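*Asks:* What would the 3D arrangement of this be:
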Amino acid sequence: MEMPRLLDGRLKLRHLVLVDTLTEQGSVVGAAAALHVTQPVVTRGLHDLEAILGVPLYERGPRGITPTEFGTAFTEHARAVLAQLTHAARHVVEIADATRGRVVAGIHLAGSNLLLPRAIAHLKEDHPLVTVVVREGTPESLLVELTAGRVDVIVGRLSGPGTEDTRRRALYQESIRVVAGAHHPLAARGNVSLEDLAEFPWIVPGTETVLRQELESLFAQHGLDLPANRVEATSFLTVRQLLTETAMVAALPGLLGMDDPRLVTLPTPLENIGHSVGLTLAAGRRLNPATQALIESLHTVAAQIEDA
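*Replies:* Here you go, the predicted model:
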């Protein structure tokens, strides 16, 4: 095929925004709602973009659209361009007023109760006018946000080495504990086996997470199925409330709820389940001053947590 001419004036910025949104939403209806336009506008824009590129970007199905190989590749490049434009605008603002800035931190369960809050407080001591935006989500959704430039840094569990698009920095090691409400029937027991816990309802992370897979493997090693009576949740506020008001149990990072008198750690060994907590950054992207300052605060607080 001939090389598409993307600089002849036909390709618009709105086309990049469109393909980013279509891939994220997985449907024309969802993309139209997210962009606050009608479905015909989205369909027409997609047809225009496919005509410019000369390839199909999505396969249509009864449940929505799925990116083709071309669509996946073009989405990655579109997100990279949008991310660079976002950071260019912020860089100009920061040059105009060096005392101000903005950093968007993505967070999932690990690091959400101590590391990030303390790092933000540490940052604010020296940079009171820097705005910190915290976005909670699953690791997968946050990676999409990071790639698209809508998140500057992700704080949480490091499930593996960096990729072509990301780089990771470990901050400290954290174990996983079984946690329950202080009123739980097993709270006073000196030894609680996994078999004992299988009789109670569980709060578990989503199927796409590494911790969920590790829990399923652990139960299988003991000849058990993951309890059918379960709730899937990653919001610590939701998890904590369920633990304090019900007989549910959850496998959580050790620092979560450590100083909460309403929660107890049950003496149940979780063999070989632990992880590194750290940062995930976009590879090759220049860090703005606000992001760099937050990263420095995260390193400082992580060292304090390890010492403690």
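*Asks:* C-alpha only now, for contacts and for neighbours.
*Replies:* Will do.
*Asks:* dump the residue contacts of residue 123.
*Replies:* Under the criterion of CA atoms under 8 Å, 6 or more residues apart in numbering, the neighbours of residue 123 are 293, 294, 297.
*Asks:* and the gap between it and residue 140?
*Replies:* For residue 123, the distance to residue 140 (CA to CA, to the nearest Å) stands at 27 Å.
*Asks:* circling back: out of the contacts of residue 123, which is nearest to residue 172?
*Replies:* Distance to residue 172 across the contacts of residue 123 (CA to CA) is lowest for residue 297, with 14.1 Å.
*Asks:* Another sequence for comparison is provided below:
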Amino acid sequence: MDQSLLVFIAVAEEQSFTRAAEALHMTQPAVSQHIQSLEAALGTKLLDRSSKYVRLNKAGDIVYRHAKEMSGLHTKMQRLLDDLLHTASGTLSIGASFTFGEYVLPHTIACLRARYPLITPTITIGNTKDIAALVAARQLDIGIVEGALPEQDKLKCEPFAKDLMYVVVGAGHPYAKRQDIEAEELLGEHWIVREEGSGTRTATEKMFEQYGIRPLNRMAFGSTQIIKESVEAGLGISLLSEWAVRKEISLGTLNRLTIAGQPVERDFSIITLRDTFHTKAAELFIEMVRTREGMPQQPT
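*Replies:* This next block holds a predicted model:
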């Protein structure tokens, strides 16, 4: 890949010629020369510079986004070529939404590392919307998310497992000793939900719609852990995956409830770019996920 583009990416991310030079083990004049050459070749300035800051202008933002995609493609090309000659190795960038990423993925990664020690995974945790965007932008090789994704031409979405979700209440809640509840009993409760873009938030909204529940009192938090702590503290109730609350259920600090005898179901799905080659490391990981190898047993 063109060296000037790599230097430009570093300057854009560090927002400093000096820090970019340090990161690239280059001199600052050499960094400046690469940027000048790139701007001359493209016929436009890419950076707004002052004594206090270095920032992308509109043209620079366009070049940065495409340069990052090109860098990702170049790295993947090298890894694919390496795979032809060597055993599975190299980096593997995996993104996962919070429920799978925090409560299931570590077990799969442990199994992957035990079987293929030359593969070095990097993990990004975010909500479903953000993980999908990173896969589409080639910043992640694979995404694992909960819930359905809107149809996208660039992404392939493959469901591989069911996730069971329950209404959860704290040990001091009036419903703490119950196993089942009717939907109308939930109308007056204070609900604690995830932020917009979260797969858990989407499942909660679908559940509200299915049962005709329109809670007047709700709070949105950006972390499942904060929601669990808040429910334990008696701030409200929530809808969470059984994977996320299995320890608290076993300890008795939370209680799970079905609605009219049924849990809420959603899919765990693998998302990848359509019509793209996968490295050997990615293929092995995807197959492990499909067969649930290394995953703990579904909570009961």
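*Asks:* picking that back up, out of the contacts of residue 123 of structure 1, which is most surrounded?
*Replies:* Within the contacts of residue 123 of structure 1, most neighbours by other CA atoms under 10 Å means residue 294, with 25 neighbours.
*Asks:* Which residue in structure 2 aligns with it?
*Replies:* Residue mapping for residue 294 of structure 1 onto structure 2 gives residue 285, with TM-score structural alignment as the criterion.
*Asks:* Need the three-state assignment for that match.
*Replies:* helix (DSSP: H, G, I helix; E, B strand; the rest coil).
*Asks:* can you check the one 4 residues further on too?
*Replies:* Remark: residue 289 of structure 2 carries the secondary structure label helix [criterion: three-state DSSP].
*Asks:* Any idea how many residues pack against it?
*Replies:* Residues lying near residue 289 of structure 2 (other CA under 10 Å) number 20.
*Asks:* and if you look at residue 155 of structure 2?
*Replies:* 19.
*Asks:* so it touches residue 273, yeah?
*Replies:* Yes: using CA atoms under 8 Å, residue 155 of structure 2 is in contact with residue 273, at 4.6 Å.
*Asks:* For residue 291 of structure 1, what is the enclosing helix or strand?
*Replies:* helix 289-307 (DSSP states H and E).
*Asks:* same check, this time on residue 250 of structure 1
*Replies:* strand 249-253.
*Asks:* residues contacting residue 186 of structure 1?
*Replies:* Residue 186 of structure 1 touches 192, 266, counting by CA under 8 Å, 6+ apart.
*Asks:* again, but for residue 184 of structure 2
*Replies:* Neighbouring residues of residue 184 of structure 2 by CA under 8 Å, 6+ apart: residue 213.
*Asks:* Pull out the buried residues from the helix holding residue 291 of structure 1.
*Replies:* 289, 290, 291, 293, 294, 295, 297, 298, 299, 300, 301, 302 (16 or more other CA atoms under 10 Å).
*Asks:* now, which of these sits nearest residue 273 of structure 1?
*Replies:* Proximity of those to residue 273 of structure 1 (CA to CA) peaks at residue 302, which lies at 20.3 Å.
*Asks:* residue contacts, the residue nearest to that closest one when sequence neighbours are not counted?
*Replies:* In this structure, residue 302 of structure 1 finds its nearest non-sequential neighbour in residue 171, 5.9 Å apart by CA to CA, 6 or more residues apart in numbering. Applying CA under 8 Å, 6+ apart, we find residue 171 of structure 1 in contact with 276, 277, 278, 279, 299, 302, 303.
*Asks:* how about residue 171 of structure 1, what's its match in structure 2?
*Replies:* In structure 2, residue 171 of structure 1 lands on residue 160 (TM-score structural alignment).
*Asks:* which SS state does that match fall under?
*Replies:* strand.
*Asks:* Also residue 156 of structure 1?
*Replies:* In three-state terms, and counting by three-state DSSP, residue 156 of structure 1 is strand.
*Asks:* List the residues that contact the residue nearest to residue 104 of structure 2 when sequence neighbours are not counted.
*Replies:* Using CA to CA, 6+ apart and skipping residues adjacent in sequence, the residue nearest residue 104 of structure 2 is residue 295, 6.4 Å away. For residue 295 of structure 2, the residues meeting the contact criterion (CA under 8 Å, 6+ apart) are 104, 105, 107, 108.
*Asks:* just residue 192 of structure 1 next, same as before
*Replies:* Taking CA under 8 Å, 6+ apart, we find residue 192 of structure 1 in contact with 186, 266, 267, 268.
*Asks:* mind redoing it with 10 Å?
*Replies:* By CA atoms under 10 Å, 6 or more residues apart in numbering, the contact set of residue 192 of structure 1 is 178, 186, 266, 267, 268, 269.
*Asks:* and the first one, how far is that from residue 218 of structure 1?
*Replies:* Using CA to CA, residue 178 of structure 1 is found at 13 Å from residue 218 of structure 1.
*Asks:* What of the second one?
*Replies:* For residue 186 of structure 1, the distance to residue 218 of structure 1 (CA to CA) stands at 20 Å.
*Asks:* Kindly report the same for the fourth one.
*Replies:* Computed as CA to CA, the residue 267 of structure 1 to residue 218 of structure 1 distance reads 16 Å.
*Asks:* Is it correct that residue 93 of structure 2 is in contact with residue 141?
*Replies:* Yes: contact between residue 93 of structure 2 and residue 141 holds when scored by CA atoms under 10 Å: they sit 5.3 Å apart.
*Asks:* So the two - more neighbours on which side?
*Replies:* Higher neighbour count among residue 93 of structure 2 and residue 141: residue 141, with 22 against 17, using other CA under 10 Å.
*Asks:* from the middle of its chain, how far away would stretch 80-96 of structure 2 be?
*Replies:* Offset of stretch 80-96 of structure 2 from its chain centre (CA atoms, centre = their mean, to the nearest Å): 20 Å.
*Asks:* Do me a favour and get the end-to-end distance for that stretch?
*Replies:* End residues of stretch 80-96 of structure 2 are separated by 23 Å (CA to CA).
*Asks:* What residues of it count as buried?
*Replies:* Those would be 80, 82, 83, 88, 89, 90, 91, 92, 93, 94, 95, 96, for stretch 80-96 of structure 2 by 16+ other CA under 10 Å.
*Asks:* can I get these in a markdown table with secondary structure and distance to residue 135 of structure 2?
*Replies:* What follows is these, written out as a markdown table (DSSP: H, G, I helix; E, B strand; the rest coil; distance: CA to CA, whole Å):
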| residue | secondary structure | distance to residue 135 of structure 2 |
| --- | --- | --- |
| 80 | helix | 18 |
| 82 | helix | 22 |
| 83 | helix | 21 |
| 88 | coil | 21 |
| 89 | coil | 21 |
| 90 | strand | 18 |
| 91 | strand | 15 |
| 92 | strand | 12 |
| 93 | strand | 10 |
| 94 | strand | 9 |
| 95 | strand | 8 |
| 96 | strand | 10 |
